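Participant: For reference, the sequence and a predicted model appear below.
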Amino acid sequence: MLAGATLIFAFVMVLLTLAFRRQGAATPRTWIVGLGLAFPMSVLAALLAYGLIVGEVLLPRQGPEVVTVRAEARQWSWEFGYADRPGETTREILHIPAGRPVDVEITTRDVIHSFWVPRLAGKLDAIPGHVNVLRIEADAPGEYGGISSEYSGPGYRAHGFLVIAHDAEGWAAFLAGDLE
């Protein structure tokens, strides 16, 4: 955002400098059509195109490389279930493979909570009786902190969890039940 704002500011300053250097060259119609309509519409069109491209990339899609995980919130814990490990759950620790997209199906048993891992993806609410899907992906193996950032009663500040992104060997070991 800073880079975009800087480019827009520089462009506007160049246009103002040119306008004051050429006395009498710029008419009110040029200012209204050029800077009042054409410039904002071209900037908004570029931002819209960028948003659509980024949004399309972030959409949850099914495929052989996509891992599906279920995240269920309750006061004050998170429970995670794995499609590749039926019947097995972990509490407060979400295991994912690094370098692969993961669709997290988020829901809750009681009140509205919020699933947020700042270094991996945006925030998405967990709503009772509804499943929201969030696509996350860790670029490298490691540990990432997650938190419920929605006020859901006293104690919500400590309502956090840990995401552990495994390399290929670690993920295979987790699926085999060698890691907990």
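Facilitator: Great, that's in hand. Numbers count the residues shown, from 1 in each chain.

Participant: Every contact and neighbour count from this point should use C-alpha atoms.
Facilitator: OK.

Participant: State the distance from the most far-flung residue of the chain relative to its centre to residue 153.
Facilitator: Distance from the C-alpha centroid of the chain, by Cα atoms, centre = their mean, peaks at residue 24 (49.6 Å). Using Cα to Cα, to the nearest Å, one gets 65 Å for the distance from residue 24 to residue 153.

Participant: and if you look at residue 14?
Facilitator: Counting by Cα to Cα, the gap from residue 14 to residue 153 is 53 Å.

Participant: check contacts around residue 154.
Facilitator: Residues near residue 154 by Cα atoms under 8 Å, 6 or more residues apart in numbering: none.

Participant: now with 10 Å?
Facilitator: Applying Cα atoms under 10 Å, 6 or more residues apart in numbering to residue 154 gives the contacts 75-76.

Participant: That one: which element?
Facilitator: Here residue 154 is covered by no helix or strand, with elements defined by DSSP states H and E.

Participant: right, and the secondary structure at the residue farthest from the centre of the chain would be what?
Facilitator: coil (DSSP: H, G, I helix; E, B strand; the rest coil).

Participant: And it, how far from residue 35?
Facilitator: Taking Cα to Cα, one finds residue 24 at 17 Å from residue 35.

Participant: same question, residue 135
Facilitator: According to Cα to Cα, residue 135 and residue 35 sit 39 Å apart.

Participant: then this one, side by side with the first:
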Amino acid sequence: MSTVHPAGPAAQVIATLWWVMLAGATAIFALVMTILVLSFRPRTTHDGPQDDDRDHRLWIYGLGLGFPLAVLGSLLAYGLIVGERLLPRPDPQVVAVAAEGRQWDWRFRYDALPGLVTDGVLHIPAGRPVDVHITSVDVIHSFWVPRLAGKLDAVPGHVNVLRIEADAPGQYAGVSAEFNGTGYRRHDFAVVAHDAPGWASFLSDGAP
């Protein structure tokens, strides 16, 4: 369930964004702590009012405002670029599935095999992009597989599309990341990524 242990390209982008934002926040925090420590340093000389004004402008406008605004502006621009990269785009390799949230279960349907429904387990091919069409039949839920992609709300009467992809076959934990009642703690699911033969076998068998 760790977002900093990605197993897919979308999750890798999100993990990188997390580390970049952590570095930016750390730089601002270090600057503030440095200024705080220096403010307690005794001043032994007085260089005159002009020098005082220059020092005040440096600390207040340059380091107090300019540096944090530059860092935060850069992080905002980077975050917008990352968000644009995560949008699902046309791809001939994409696989489409539908995820339907309910209290307290997830039901999945597969465009590649109409009529097939799985409860609590989403099957996908490894190494291929998968567009998950997310909705809800009752209240708002949130579809989240931390190691494969970000999270997206499941809204009644509306379909949101999230692109996920697993680099390698395996099982990945998913959870509903939106409080939805007394059964919320049990509202989880699993994503099983198959290799090419396993995915073909899943489709041909028509059952998990």
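Facilitator: In hand now; what should we look at? Since the model is a prediction, treat every value here as computed from it, not as a measurement.

Participant: pull the longest helix from structure 2.
Facilitator: Ranked by number of residues, the top helix in structure 2 under DSSP state H is helix 9-39.

Participant: Summarise which helices and strands it is packed against.
Facilitator: helix 67-85, strand 160-164 (3 or more Cα pairs under 10 Å, 6 or more residues apart in numbering; DSSP states H and E).

Participant: so which of those is the most packed in?
Facilitator: The highest average neighbour count among the helices and strands packed on helix 9-39 of structure 2, using mean count of other Cα atoms under 10 Å, belongs to strand 160-164 at a mean of 20.

Participant: now the angle from it to helix 9-39?
Facilitator: Calculated by axes from the mean of the first three to the mean of the last three Cα atoms, to 10 degrees, strand 160-164 of structure 2 forms an angle of 90 degrees with helix 9-39.

Participant: What range does strand 160-164 of structure 2 cover in structure 1?
Facilitator: Using TM-score structural alignment, strand 160-164 of structure 2 corresponds to residues 132-136 of structure 1.

Participant: now swap in stretch 178-187 of structure 2 and tell me
Facilitator: So stretch 178-187 of structure 2 sits over residues 150-159 in structure 1, by TM-score structural alignment.

Participant: How far off centre is the matching stretch?
Facilitator: Its chain's average C-alpha position is 21 Å from that of stretch 150-159 of structure 1, according to Cα atoms, centre = their mean, to the nearest Å.

Participant: now stretch 60-68 of structure 1
Facilitator: Stretch 60-68 of structure 1 sits 17 Å away from the centroid of its parent chain (Cα atoms, centre = their mean).

Participant: quick one: the helices in structure 1?
Facilitator: For structure 1, the helices defined by DSSP H cover 2-21, 28-30, 39-58, 168-175.

Participant: Residue 176 of structure 1 corresponds to which position in structure 2?
Facilitator: Match for residue 176 of structure 1 (TM-score structural alignment): residue 204.

Participant: Likewise for residue 35 of structure 1?
Facilitator: Aligned partner of residue 35 of structure 1 by TM-score structural alignment: residue 63.

Participant: List the residues that contact the residue lying closest to its match once chain neighbours are set aside.
Facilitator: Nearest residue to residue 63 of structure 2 in three dimensions, chain neighbours excluded: residue 31, at 8.0 Å (Cα to Cα, 6 or more residues apart in numbering). With contact set as Cα under 10 Å, 6+ apart, residue 31 of structure 2 has these partners: 25, 37, 63-64, 67-68.

Participant: for the residues you listed, which one is nearest residue 89 of structure 2?
Facilitator: The shortest approach to residue 89 of structure 2 among these belongs to residue 25, at 31.5 Å (Cα to Cα).

Participant: Now do the contacts for the closest one.
Facilitator: Residue 25 of structure 2 touches 19, 31, 68, 71-72, 75, counting by Cα under 10 Å, 6+ apart.

Participant: Would you quantify the distance from the equivalent of it over in structure 1 to residue 11 of structure 1?
Facilitator: Aligning on TM-score structural alignment places residue 25 of structure 2 opposite residue 5 in structure 1. Using Cα to Cα, residue 5 of structure 1 is found at 10 Å from residue 11 of structure 1.

Participant: so who does the spatially most central residue of structure 2 touch?
Facilitator: In structure 2, the residue lying closest to the centroid (Cα atoms, centre = their mean) is residue 150, at 3.1 Å. For residue 150 of structure 2, the contact set (Cα under 10 Å, 6+ apart) comprises 3, 10-11, 13-15, 86, 143-144, 162-164.

Participant: Make a PyMOL selection of whichever of those residues turn out to be buried.
Facilitator: Buried residues within the contacts of residue 150 of structure 2, by 16 or more other Cα atoms under 10 Å, are selected in PyMOL with:
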select buried, resi 3+10+11+13+14+15+86+143+144+162+163+164
